[in-house]
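> Quick one, structure for this:
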Amino acid sequence: MPSTPRPPSLTERTIDAVREGIRDGTFVPGELYSVYQLADQLDVSRSPVREALLRLAETGMVSIVRNRGFRVVLPGARELAEIMAVRMALEIPAAAQAARRASAEDRAALETEREAMQQAVQDSDEGAFLLHDQRLHALLLNLAGNSHTIRIIENLRDATRLVGMSTMRKSRSLEEVYAEHLPILTAVEHGNATAAAESMRKHLESTGRLLLREAAGEDDDVDRLWAEYVTWSR
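A predicted model of the protein is given here:
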């Protein structure tokens, strides 16, 4: 008999709630939020909230202010370079695996997300676009069949989400981001693992360099950071 899935713990529910709050703009970078208020909003005790925030702090998504609360953290250029190195190391081979393994049902699921992304572009709905972008990447990672990779990438994408939203407003359009996904999906559709990996590399490199430029301070050399932290991983 299959085992019944374990319901999420209060800590896991809190983590999900904070992540969702970051995604939908409820929690914004720099603002100080109270642990007590968050516990009241979620109708849980403070202990699971504190545990959830400690876990989120480990991913770099929040910083904890002792005896006061927590803040959402925008990653700096160096941290973004490190994140993109990990994403490229994991998502490029995952795209190749997806091309090798995708069934007709899998390709249909990817097409559904592509259509939803296209509709979001037509509606100029950035929130919907980001949601379906995330789902499409998750489908590709699921096809690669490594649950650890899925969890790692989910954390990294959440850590960069706020910076990524600003690049769409300032540096590139939804249409441009959408277009970067099409070669990946075409390669998966045709079972071309080499093309899928190369298309994913180009997409992540385009995204990563934009993120670094958006986060860079006066003393940050984007090209040097990219060469130091990302290029070596190829």
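> switch to C-alpha atoms for all contacts and neighbour counts from now on
Will do.
> For the most centrally placed residue in the chain, which three-state class applies?
Closest to where the C-alpha atoms of the chain average out (CA atoms, centre = their mean) is residue 157, at 1.7 Å. Classification of residue 157 using DSSP: H, G, I helix; E, B strand; the rest coil returns helix.
> could you point out which element follows the helix or strand containing residue 161?
If you go by DSSP states H and E, residue 161 is part of helix 147-170. Once helix 147-170 ends, the next helix or strand along the chain (criterion: DSSP H and E) is helix 174-189.
> Now that following helix: buried residues?
174, 177, 178, 180, 181, 183, 184, 185, 186, 187, 188, 189 (16 or more other CA atoms under 10 Å).
> before we go on, could you also do this sequence so I can check it against the first one:
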Amino acid sequence: MATQYSSMAPTPDPTIPVLGPPSSYREKVVSALRAAVIAGELRPGEVYSTPGVAARFGVSVTPVREAMLTLAKEGLVEAVRNKGFRVTDVSDEQLDEYTQIRALIEIPTVVGLVATADTTSLEALRPAAREIVTASVAGDLIAHVEADTRFHLGLLALAGNAHLVEVVRDLRGRSRLYGLNALAASGALLASAAEHLDLVDALLARDEDAVRTIMTRHLSHVRGLWATAED
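Below is the predicted model:
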């Protein structure tokens, strides 16, 4: 049975902006390292030194140290005395739980935008959707995760619920997309990336069934394909 939505559109919260790229150097380092953890570029269980990470990403030590402390607060890494930081692991059971919660939140919220989101706000998401495709073609997994995060959180922000956006941001951070390398190598990552443009088009067409179908299929990739750990 189709979910029923109120015909009264909620008043957008002006304090919730559509998310754009990080504005400061520190924020960019945090975003890149967070994406590297989520994408599996920094592997769970391994200990990384701050100078080593700084050299790998071509940045200075201080913002990396600050970024790692931020990621530690988010539960993505943990400090290892006199050595650096260890990337925390996530069990299959936890991934299942995170994906289930995301589906419960994101699918009805995005479907609801069919009736409430204005055309200008939806079109503003298209550049991020294109960035995801571009990153997928280039095989740039970190850029893919960063653009994907901006797109989905920006989309959810249109519902006007800041707490909902923060909950999903946390769930996305706790997830791991260990299968991204395999998907990129097989060409399947590009097909998944293209779904973001399909979603924008379906929302602009006010096609509730298409939006629900795309969101359901897209989130299934997170657990069914992307979270497959490589041996």
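> Overlay the chains and give the TM-score.
Superposed pair, TM-score by TM-score structural alignment, normalised by the length of structure 2: 0.66. Supporting alignment: 199 aligned residues with a CA RMSD of 3.8 Å.
> on that earlier part again, mind putting the buried residues of helix 174-189 of structure 1 into TSV with distance to residue 75 of structure 1?
TSV is the format used below for those (distance: CA to CA, whole Å):
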residue	distance to residue 75 of structure 1
174	22
177	21
178	24
180	24
181	24
183	29
184	27
185	29
186	32
187	32
188	32
189	35
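> what does the longest helix seen in structure 2 correspond to over in structure 1?
Ranked by residue count under DSSP state H, the longest helix found in structure 2 is helix 92-116. Counting by TM-score structural alignment, helix 92-116 of structure 2 lines up with residues 77-101 of structure 1.
> So what touches that stretch?
Under the criterion CA atoms under 8 Å, 6 or more residues apart in numbering, residues 140-141, 143-144, 149, 153, 156, 160, 184, 187-198, 200-201, 204, 208, 211-213, 215-217, 220, 222, 225-226, 229-231, 233-234 lie in contact with stretch 77-101 of structure 1.
> Likewise for stretch 177-191 of structure 2?
38-40, 133, 136-137, 139, 141, 222, 225-230.
> before we move on, back to that, now do the buried residues in the longest helix of structure 2.
95-96, 98-99, 102-103, 105-116.
> go on, stretch 34-42 of structure 1?
Residues 35, 38, 39 are the ones in stretch 34-42 of structure 1 that count as buried (16+ other CA under 10 Å).
> just how off-centre is it within its chain?
25 Å (CA atoms, centre = their mean, to the nearest Å).
> what does stretch 175-189 of structure 2 give?
Centre-to-centre, stretch 175-189 of structure 2 and its host chain are 14 Å apart (CA atoms, centre = their mean).
> Give the aligned equivalent of residue 208 of structure 1 in structure 2.
Using TM-score structural alignment, residue 208 of structure 1 pairs with residue 223 in structure 2.
> Centroid-wise, who is the farthest residue in structure 2?
Most remote from the centre of structure 2, using CA atoms, centre = their mean: residue 82, at 31.5 Å.
> and it, which of the three is it?
coil.
> In helices, which of the contacts of stretch 77-101 of structure 1 appear?
Using DSSP H, those in helices are 140-141, 143-144, 149, 153, 156, 160, 184, 187-189, 193-198, 200-201, 204, 208, 211-213, 215, 222, 225-226, 229.
> on that earlier part again, between the buried residues of helix 174-189 of structure 1, which sits nearest residue 54 of structure 1?
residue 177 (33.1 Å; CA to CA).
> Please identify the residue in structure 2 that aligns with the closest one.
Aligned partner of residue 177 of structure 1 by TM-score structural alignment: residue 192.
> contacting residues for that match?
Neighbours of residue 192 of structure 2 in contact, by CA under 8 Å, 6+ apart: 218, 221.
> how close does it sit to residue 56 of structure 2?
Here the criterion is CA to CA, to the nearest Å. By it, residue 192 of structure 2 lies 28 Å from residue 56 of structure 2.
> likewise residue 159 of structure 2?
Noted for residue 159 of structure 2: a distance of 38 Å to residue 56 of structure 2, by CA to CA.
> Look at these two and report which has more neighbours.
Shown here are residue 159 of structure 2 and residue 56; by other CA atoms under 10 Å, residue 159 has more neighbours (22 against 9).
> and the alignment partner in structure 1 of the more buried one, what does it touch?
Aligned against structure 1 by TM-score structural alignment, residue 159 of structure 2 finds its counterpart in residue 144. When contacts are counted by CA under 8 Å, 6+ apart, residue 144 of structure 1 is found next to 94, 95, 97, 98, 101.
> and what of residue 60 of structure 2?
By CA under 8 Å, 6+ apart, the neighbours of residue 60 of structure 2 are residue 54.
> ditto for residue 138 of structure 1
For residue 138 of structure 1, the contact set (CA under 8 Å, 6+ apart) comprises residue 150.
> Okay, buried residues for the host helix or strand of it please.
Per DSSP H and E: residue 138 of structure 1 is located in helix 126-144. Under the neighbour-count criterion of 16+ other CA under 10 Å, helix 126-144 of structure 1 has 126, 128-130, 132-133, 135-144 buried.
> after superposition, how close is it to structure 2?
Here helix 126-144 of structure 1, set against structure 2 after superposition, deviates by a mean of 2.0 Å using mean CA distance after the TM-score superposition for structure 1.
> Could you give the separation of that helix from the chain centroid?
Here helix 126-144 of structure 1 is found 9 Å from its chain centre; the criterion is CA atoms, centre = their mean.
> ditto for stretch 91-101 of structure 2
Here stretch 91-101 of structure 2 is found 15 Å from its chain centre; the criterion is CA atoms, centre = their mean.
> re the thing from before, which residue lines up with the residue nearest to the centre of structure 1 in structure 2?
By TM-score structural alignment, residue 157 of structure 1 lines up with residue 172.
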